[in-house]
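Engineer: Pasted the sequence and its predicted model underneath.
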Amino acid sequence: MAKAHAIFAVLLFLPALAFAGDGSVRTVASIYDNAPRLKDIRARIVADEPVTITELQILADVGDGLAAYKLAERLLAMNRPDLNGKAAHYLAIAVNDGRTYAVPPLFAILSDRTSDISPVRLAHIENALNRQAATGDPASVLALARLYLQGHPFGARPEKAKALLRAAVDQQFVDEALALQMAMLIASGAPLSAEDEAAVRAYLRVAQESPDIGTRTAAENLLRAFAEPEALSGEDEHG
């Protein structure tokens, strides 16, 4: 019960935290070497020169993550919900290309239950997120775990969500704010195994080092609720 109260208290006062989404970008493939049109389109994108939607799609459809992200931005700027599925498809191409700054807008579309996304596209999107999560990218791990826990659009998979979060514990590039979110996600998926609780503590220790007093205080409060079993037994003996 104490754990539930601690989690609820943190949820009340914790500010909204953004995804990191700053993962490394893969080197551009050599498909452009013998494709002058593709090379020209990409050069104009990089130079921030005018590029049509058709040109972006040509490049995105051969797997260029930058073009895919730019195309998704254009589609989303149209404010047409019927294009959400297409935008999500191209954001997934960007994610698959290592551009994890595409994760937050992709997560937003997937969390919107009005988004109409075909099963084929959903499979492609899930694979892209899983691929990046397997590399330890914290934004992809967090997004996929949240989607599995909320049960939409990939179905409820709480155990897989917790497994993803446990596997990312040792990643050195998980920052304090993300660590707190990850700890809270695991903690919210009761019942918790001993491995789950160990992962919660590991993330909270990272979050405890945050320069932000809100993050640090929340982590310290939760750590008291998830104290090591040995520490709890010691308190009982001296209580």
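Structural biologist: On my side now, so go ahead.

Engineer: switch to C-alpha atoms for all contacts and neighbour counts from now on
Structural biologist: Fine.

Engineer: which is the next helix or strand following the host helix or strand of residue 57?
Structural biologist: Assessed by DSSP states H and E, residue 57 sits inside helix 53-60. With elements assigned by DSSP H and E, the helix or strand that comes after helix 53-60 is helix 65-77.

Engineer: Check which helices and strands the helix or strand just after that next one is in contact with.
Structural biologist: The C-terminal neighbour of helix 65-77 among helices and strands, as given by DSSP H and E, is helix 84-96. Secondary-structure packing of helix 84-96 (3 or more Cα pairs under 8 Å, 6 or more residues apart in numbering; DSSP states H and E): helix 65-77, helix 103-111, helix 119-134.

Engineer: Not counting its own residues, what contacts stretch 44-56?
Structural biologist: The set of residues external to stretch 44-56 that reach it, using Cα atoms under 8 Å, 6 or more residues apart in numbering, is 41, 67, 68, 70, 71, 74.

Engineer: these two touch, right, the third one and residue 88?
Structural biologist: No. Counting by Cα atoms under 8 Å, residue 88 is not a contact partner of residue 68; they are 9.9 Å apart.

Engineer: And the closest residue to residue 2 other than its chain neighbours, how far from residue 6?
Structural biologist: When the adjacent residues along the chain are set aside, residue 2 lies closest to residue 225, with 6.3 Å between them (Cα to Cα, 6 or more residues apart in numbering). Distance of residue 225 to residue 6, computed by Cα to Cα, to the nearest Å: 7 Å.

Engineer: ok, structure two:
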Amino acid sequence: MTLSQRFFFLVLVGAALATAQTLRAQTVNLNTGKIDFAQEAGARVDVTIVRGITRSDQLPAPLVAVRKRLSAKRYVRFADLRALADYGDGNAAFQLAKRIDYVARPQLAADAAHYYGMAAQSGRGGAIYGFIRAVDALDPASTSQARLTSLRKTLLLYAAAGSGPATEAMLRYYVAGAPFGDLGPDLDRLVVQTDSPAANAVALQLASQILHAGGGDAASLGTAKGYLDKVAGADSLRLRLIAENLLPLVNEQIAALPPQLSQDMPNQEVSQ
């Protein structure tokens, strides 16, 4: 049995033995090795990137009236709502995004993602769900690079803060290579530079990609071992079981390397 085959067998065993006693739950797609990282309801993460409009006196007079109507839950015209959102009002951005019917008009998905992203950046963590659905629907080929960069930043910051939905989306986009291109360096930074609960799920995903690809060279095995060493200290029983069962297999592969290769293997320790 190859290392890749044993990897997937152990993922299956780890999944069967795991329990759902932690706040976060992981499921495993055995076709891709992708770890889906999902949080239960009530574990919402709010991230404030841009403070935005917090008081009516920050607005010009016409938009003050619009903001008051919105706060009173009265109907606000689409154009007025957009003007308020574009001025930096996170609530207006959230309400506007929910009005954009990108299912009927797919070309509007990037606009919906933009306004959901504005809402999420202003600390409205609930907007991340609509944000991800809109990003899933957008066409990267017809979306400006500036907008994709902004959307990517929002997703990365929410994942780094421990948002399960954002982390799960990042892993999907990483495996697919779209809509943001190669997320590998971003995921690696998340693992190394943050203590987010998501970092362990990401580390296991990165290790799985290396092993699934059959990486048997010193550098690849050293990198995979560094990721798995980190995951072996995770709070999640499922992640620990998978990592602890994979590490002996990786160590076995490292021990089988020619002496000159194993001696030259770089230190791939990942911050705990």
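Structural biologist: Cool, the structure landed. Source: prediction; values computed, not measured.

Engineer: Buried residues in stretch 78-98 of the second structure, which are they?
Structural biologist: Judged by neighbour count using 16 or more other Cα atoms under 10 Å, the buried positions of stretch 78-98 of the second structure are 80-85, 87-98.

Engineer: now do stretch 133-151 of the second structure
Structural biologist: Residues of stretch 133-151 of the second structure classed as buried: 134, 135, 136, 137, 138, 140, 148, 151 (neighbour count, 16+ other Cα under 10 Å).

Engineer: Give the aligned equivalent of the second one in the first structure.
Structural biologist: Meaning residue 135 of the second structure. Residue correspondence to the first structure (TM-score structural alignment): residue 135 of the second structure is matched to residue 110.

Engineer: close enough to count as contact, that match and residue 153?
Structural biologist: Yes. Using Cα under 8 Å, residue 110 of the first structure is in contact with residue 153, at 6.5 Å.

Engineer: Find me the equivalent region of stretch 64-80 of the second structure in the first structure.
Structural biologist: Counting by TM-score structural alignment, stretch 64-80 of the second structure pairs with residues 39-55 of the first structure.

Engineer: Figure out the length between the terminal residues of the matching stretch.
Structural biologist: According to Cα to Cα, stretch 39-55 of the first structure extends 11 Å from its N-terminal end residue to its C-terminal end residue.

Engineer: Stretch 208-221 of the second structure now?
Structural biologist: Stretch 208-221 of the second structure has an end-to-end distance of 11 Å (criterion: Cα to Cα).

Engineer: can you list residues touching both of residue 110 and residue 153 of the first structure?
Structural biologist: Where contact means Cα under 8 Å, 6+ apart, the residues bridging residue 110 of the first structure and residue 153 through contact with each are residue 147.

Engineer: circling back: residue 200 of the first structure versus the residue nearest to residue 2 of the first structure, what's the distance?
Structural biologist: Here the criterion is Cα to Cα. By it, residue 225 of the first structure lies 11 Å from residue 200 of the first structure.

Engineer: Please apply the same query to residue 103 of the first structure.
Structural biologist: Distance from residue 103 of the first structure to residue 200 of the first structure, counting by Cα to Cα: 23 Å.

Engineer: Residue 225 and residue 200 of the first structure: which has the busier surroundings?
Structural biologist: Just comparing residue 225 of the first structure and residue 200: by other Cα atoms under 10 Å the higher neighbour count belongs to residue 200, 27 against 18.

Engineer: To which residue of the second structure is the more buried one aligned?
Structural biologist: Here residue 200 of the first structure is matched to residue 231 in the second structure, going by TM-score structural alignment.

Engineer: Quick check: its match touching residue 243?
Structural biologist: Yes. Taking Cα under 8 Å as the contact criterion, residue 231 of the second structure and residue 243 are neighbours in contact, 6.0 Å apart.

Engineer: Find the residues that touch each one of these two.
Structural biologist: Between them, residue 231 of the second structure and residue 243 have residue 204 as joint contacts when contacts are counted by Cα under 8 Å, 6+ apart.

Engineer: For residue 187 of the first structure, give its distance to residue 155 of the first structure.
Structural biologist: Counting by Cα to Cα, the gap between residue 187 of the first structure and residue 155 of the first structure amounts to 20 Å.

Engineer: These two - which one has more neighbours?
Structural biologist: residue 187 (22 against 11).

Engineer: need the contact list for that one.
Structural biologist: With Cα under 8 Å, 6+ apart as the criterion, the residues that contact residue 187 of the first structure are 7, 196, 197, 200.

Engineer: Could you do residue 138 of the second structure as well?
Structural biologist: With Cα under 8 Å, 6+ apart as the criterion, the residues that contact residue 138 of the second structure are 106, 107, 108, 109, 110.

Engineer: Equivalent analysis for residue 119 of the second structure, please.
Structural biologist: Contacts of residue 119 of the second structure were listed using Cα under 8 Å, 6+ apart, and they are 89, 90, 91, 92, 93, 94, 125, 127.

Engineer: Which residue of the first structure sits opposite the third one in the alignment?
Structural biologist: Correspondence of residue 91 of the second structure to the first structure, assessed by TM-score structural alignment: residue 66.

Engineer: Show me the two of the contacts of residue 187 of the first structure that sit farthest apart.
Structural biologist: Pairwise distances across the contacts of residue 187 of the first structure peak at 14.8 Å for 7 and 196 (criterion: Cα to Cα).

Engineer: need the contact list for the residue most central in space within the second structure.
Structural biologist: Relative to the mean C-alpha position of the second structure, the nearest C-alpha, by Cα atoms, centre = their mean, is the one of residue 167, at 2.5 Å. With Cα under 8 Å, 6+ apart as the criterion, the residues that contact residue 167 of the second structure are 37, 38, 155, 158, 159, 198, 202.

Engineer: So which residues of the second structure form helices?
Structural biologist: 3-17, 61-71, 78-86, 90-99, 109-121, 127-137, 145-160, 164-176, 184-193, 198-212, 218-231, 237-255, 259-263 (DSSP state H).

Engineer: Just want the angle from the third one to helix 90-99.
Structural biologist: Spelled out, that is helix 78-86 of the second structure. Counting by axes from the mean of the first three to the mean of the last three Cα atoms, to 10 degrees, helix 78-86 of the second structure lies at 130 degrees to helix 90-99.
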